[in-house]
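**Student:** just a sequence and a predicted model for now, questions to come.
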Amino acid sequence: MRTFNIAMHGVTGRMGTNQHYIRSILAIMRQGGVTLTTGETVAVNPILLGRNEQKLRHLAEVVAPKEIGRTVRWSTSVDDVIADDDTDIVFDASSTKMRASIIRKAIQRGKPIYCEKPIATDADEAYRLADECTQASIKNGVVQDKLWLPGMRKLRMLRDQGFFGDILSVRGEFGYWVYTGFDADQPLQRPSWNYRKEDGGGMMIDMFCHWQYLINDLFGPIDQVLAHATIDLPQRQDEAGQAYRCTADDSAYAIFVLESGVTCQFNSSWATRVRRDDLLTVQVDGTKGSAVAGLRECWTQNISCTPRPIWNPDRPQPINFYDGWQQMPTTTDYDNAFKIQWELFLRHVAEDLPFPWTLESGADGVALACAGELSSRERRWVPAKP
């Protein structure tokens, strides 16, 4: 059995701990590795990297034994582990500002690199990183987890079956209330750096990267964007309880026009209270039917079940508009979205299977976020790519 030693940088953060370490890598270890097309199995061996020795030790010596029955390696010597000949793959889930340095360390050592998005806060830098990987013939990938969410997979199935007919429009609603730290007995749900632009935070740079690959995969390439960003909550508290001024947008509203002419509207906010089916919902309207997908579930309404409302504000609405929708059955077991892409990347490294979710595709997401920021500043339509 082959074994890949994976240097995992930034695993002490919420996403790195839960999705990448526990639900992906430790889960792969529990199942005995990843099976290749040849029937061979590839095992994984994580090496946890970061600056907080206490958190690393806990993940390695407390969390790991509960999950897989043994401890794993950890180190605060990031450069030494990346440079070690025994390290096969470098993964980064640290803050965006640190991403470029970790990617370049991996390139210098000839190591395959897999990382979270966004890969940079500037489109030019993002494309430079992608080019450097290509020039060095380094296998690389960027996390695009929402492609494998059950709800989005159900939308893709409906599209492939022709359920929608001609797609007319797409509407996405994302967000929830993120507590500021000033609210009694309500701990923070997100790191404070997310709300400081100087530290790489912001709704557009975070979520427009997701919307780019999701829209591109489901509906086609984006041609141009018109966007508006706001800082709704000007002050928050950090992890130490200290107040700070928010400098990054916490809400963003965008119209994406696709090359096909289809219009996609996406509202994204960390200052909204949820009254919809899920934290993310995507509605697709077509000539033959419509669907609304959340993270896991999907509801459909075809033309024969579409009600015939009549505008009359002088009487109570006689139609319950939820009644005409059917929830799609779950006919397969959906694995964790992050784990699915991890397995695909490991197969890519092991046997050179195609892996289109490269740093170049990640750079396209950064380009869309930068286009949105430019559109918001200058109040105009902006091309989705430079």
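**Tutor:** Received, thanks.
**Student:** okay, CA-based contacts and neighbour counts for the rest of this
**Tutor:** Fine.
**Student:** longest helix anywhere in this protein?
**Tutor:** For the chain, the helix reaching the highest residue count under DSSP state H is reported as helix 359-378.
**Student:** so which elements touch that helix?
**Tutor:** For helix 359-378, the packing partners by 3 or more C-alpha pairs under 8 Å, 6 or more residues apart in numbering; DSSP states H and E come out as helix 123-135, strand 140-142, helix 209-218, strand 222-230, strand 382-383.
**Student:** show me what counts as buried in that helix.
**Tutor:** With burial defined by 16 or more other C-alpha atoms under 10 Å, the residues of helix 359-378 counted as buried are 359-376.
**Student:** same question, stretch 237-255
**Tutor:** Quick answer for stretch 237-255 (16+ other C-alpha under 10 Å): 237-238, 246-255.
**Student:** got it, and stretch 281-296?
**Tutor:** 281-286, 288-296.
**Student:** so where do the strands sit in the stretch 201-350 of the chain?
**Tutor:** Ranges of strands within the stretch 201-350 of the chain are 222-230, 235-237, 243-245, 251-258, 263-269, 280-286, 289-293, 298-302, 326-327, based on DSSP state E, counting those that start in this stretch.
**Student:** hmm, back to that, any idea how far the longest helix of the chain is from the chain center?
**Tutor:** 15 Å (C-alpha atoms, centre = their mean, to the nearest Å).
**Student:** on that earlier part again, which one among the buried residues of stretch 237-255 gets closest to Val44?
**Tutor:** Asp238 (35.4 Å; C-alpha to C-alpha).
**Student:** separation between that closest one and Met203?
**Tutor:** Shown here: Asp238 relative to Met203, a distance of 18 Å by C-alpha to C-alpha, to the nearest Å.
**Student:** how about TSV for the strands of the stretch 201-350 of the chain, with distance to Ala136 added?
**Tutor:** Shown next, in TSV, are the strands of the stretch 201-350 of the chain (distance: least, C-alpha to C-alpha, whole Å):
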stretch	distance to Ala136
strand 222-230	29
strand 235-237	43
strand 243-245	41
strand 251-258	33
strand 263-269	37
strand 280-286	38
strand 289-293	40
strand 298-302	42
strand 326-327	48
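**Student:** presented hereafter is structure B, for comparison with structure A:
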Amino acid sequence: MTVQSIGIAVNGATSRIGYWQHMQRGLAELVRGGGVPLTNNIHLMPKPLLVGQNADLLQAAAKALGGLAWTTELDTALSDPQIDVYFDAQTDPESQADYGTLLASVPDDVYHSVLLEQHDTGGRLRALERALGAGKHILSELPATPRPEDALRLGQLAREHELVEGLIVEKLFMPGIMALKNLIDTGYFGHILSVRSEFGFWTGSGPGARTNWPDWKYRSEKGGGIVRGAVIHWQYLLEVLFGQIESLACRTATHISQRADDHGDVREVTAEDAAYITFDISDGIVVQSNFSWASRPYRNELTVFHVDGTLGSAVAGLRHCYTQSATETPPAIWNPDRPDPTHYRELWTEASMSKAVPSFPAPHVYCRQWADYLRHAATNTPYPYGIDLSARGQQVVATALQSADLARRLAVPPPQAVHQADRPS
């Protein structure tokens, strides 16, 4: 077997998502698994270079990851001929919170209670532009740029330079969602009629109640609010799974007006903590979606999609998917004076994951997307989940917020240049 190295500059490697999700549960997991199968005889071996602003944090993270190389100079990383891919996971300094100790082996005087280096997302656009100028393939966290027009320009620039550009859309690589996509692709549903989705959880409220969610998410002046936080992900989920969003009606609410901040002090909430949206999808599909940080779930997962079609239905979370075909659907017996004899949940069958979810890599969702993207970068083939999707997500978010302000349904402008994504390989 031939091992082919692929160098990756990971900028924001000491942010929460950069270290935990993309390094520990993504690239490091791929390395531990022996690389990414490219062909029968060739495996890609990721070679990460950690990039950030704080030398102490970078050194500690590099040591914990097995002695990786690191630098505080982005120009050094981009000028390195061994680097093939630039990945941006820089995070907003306002979005940092105490998520607990990152590494038990790191001395308290270096990390204290949280390793999350402060990064400036305003620099993401400039860094991605510099990476393309240096001839590197690019991958970015969502959103890729502050403005949608910049994301469209970045995607076009990458294509002009014949470089592979991609966006992190990790929810598409969750087992339950991949199983649902497989059902759609194989025609299981017949004609899809409607979709109902629920997302949310209880995040704490009231004097003395410490939230398990960073307080910036409740402050509109810091970019918070559940519409900005969740709907940008729903855009790619809905449009990849079901079709183009043509219009929507959004109703937002701030159900809990005061919440404790990260220090336990009670503050006024300035952003919505719930949104109730109806999306009209091409081919007449109606999607009803509830998003809430003020709801106690009574379901198996925090995120659930219920899809009804003429030939069958499915209920999919991020990790599991259950089905009921037309032939398995029991007749409904409506008699309010007697207990219903039908145990409806027992009549659903868990969908097989063997055809929908690849056996490699496992077990983490970030492993799957990194492997998928690296195969495209190594072969210089267009990635189906491009940075244009960031622009489209921001477009849908802006329409939802405007719909809530005007209290009426609005048409969503058609996408300008969004990749049509296939099922992850």
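**Tutor:** Sure thing, it's come through. For clarity, every value in this text was computed on a predicted model and none was experimentally measured.
**Student:** can you pull the TM-score for these?
**Tutor:** The TM-score (TM-score structural alignment, normalised by the length of structure 1) is 0.87; 378 aligned residues with a C-alpha RMSD of 2.7 Å.
**Student:** among the helices and strands packed on helix 359-378 of structure 1, which is the most enclosed?
**Tutor:** Burial of these is given as mean neighbour count (mean count of other C-alpha atoms under 10 Å); strand 140-142 ranks first at a mean of 26.
**Student:** pull up the aligned stretch in structure 2 for the following helix or strand past that one.
**Tutor:** For strand 140-142 of structure 1, the following helix or strand on the C-terminal side (DSSP states H and E) is helix 150-160. Aligning helix 150-160 of structure 1 against structure 2 (TM-score structural alignment) gives residues 175-185.
**Student:** buried residues, the matching stretch. List them.
**Tutor:** Those buried within stretch 175-185 of structure 2 under the rule 16+ other C-alpha under 10 Å are 175-184.
**Student:** which residue of structure 1 lies farthest from its centroid?
**Tutor:** Centroid-distance maximum for structure 1: Asp314 at 44.6 Å, with C-alpha atoms, centre = their mean.
**Student:** any idea how far it lies from Arg308 of structure 1?
**Tutor:** Taken as C-alpha to C-alpha, the span from Asp314 of structure 1 to Arg308 of structure 1 is 17 Å.
**Student:** likewise Pro386 of structure 1?
**Tutor:** In terms of C-alpha to C-alpha, Pro386 of structure 1 sits 44 Å off from Arg308 of structure 1.
**Student:** just to revisit the earlier point, out of the buried residues of stretch 281-296 of structure 1, the closest to Lys105 of structure 1 would be?
**Tutor:** Looking across the buried residues of stretch 281-296 of structure 1 and measuring by C-alpha to C-alpha, the closest to Lys105 of structure 1 is Leu295, at 34.9 Å.
**Student:** what's around the residue mapped onto Glu297 of structure 1 from structure 2, how many residues?
**Tutor:** Matched across to structure 2, Glu297 of structure 1 falls on His320, judged by TM-score structural alignment. Look at His320 of structure 2: counted by other C-alpha atoms under 10 Å, it has 21 neighbours.
**Student:** tell me the contacts of His320 of structure 2?
**Tutor:** 175-177, 179, 350-351 (C-alpha atoms under 8 Å, 6 or more residues apart in numbering).
**Student:** one step back: distance to Leu48 of structure 1 added to the helices and strands packed on helix 359-378 of structure 1, as TSV?
**Tutor:** Output for these, formatted as TSV (distance: least, C-alpha to C-alpha, whole Å):
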stretch	distance to Leu48 of structure 1
helix 123-135	23
strand 140-142	19
helix 209-218	26
strand 222-230	36
strand 382-383	40
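**Student:** of all these, which one is nearest Arg109 of structure 1?
**Tutor:** With C-alpha to C-alpha as the yardstick, what comes closest out of those is helix 123-135 (11.5 Å).
**Student:** could I get the buried residues of stretch 175-185 of structure 2 as TSV with distance to Lys217 of structure 2?
**Tutor:** Shown next, in TSV, are the buried residues of stretch 175-185 of structure 2 (distance: C-alpha to C-alpha, whole Å):
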residue	distance to Lys217 of structure 2
Pro175	27
Gly176	27
Ile177	26
Met178	29
Ala179	31
Leu180	30
Lys181	30
Asn182	34
Leu183	35
Ile184	34
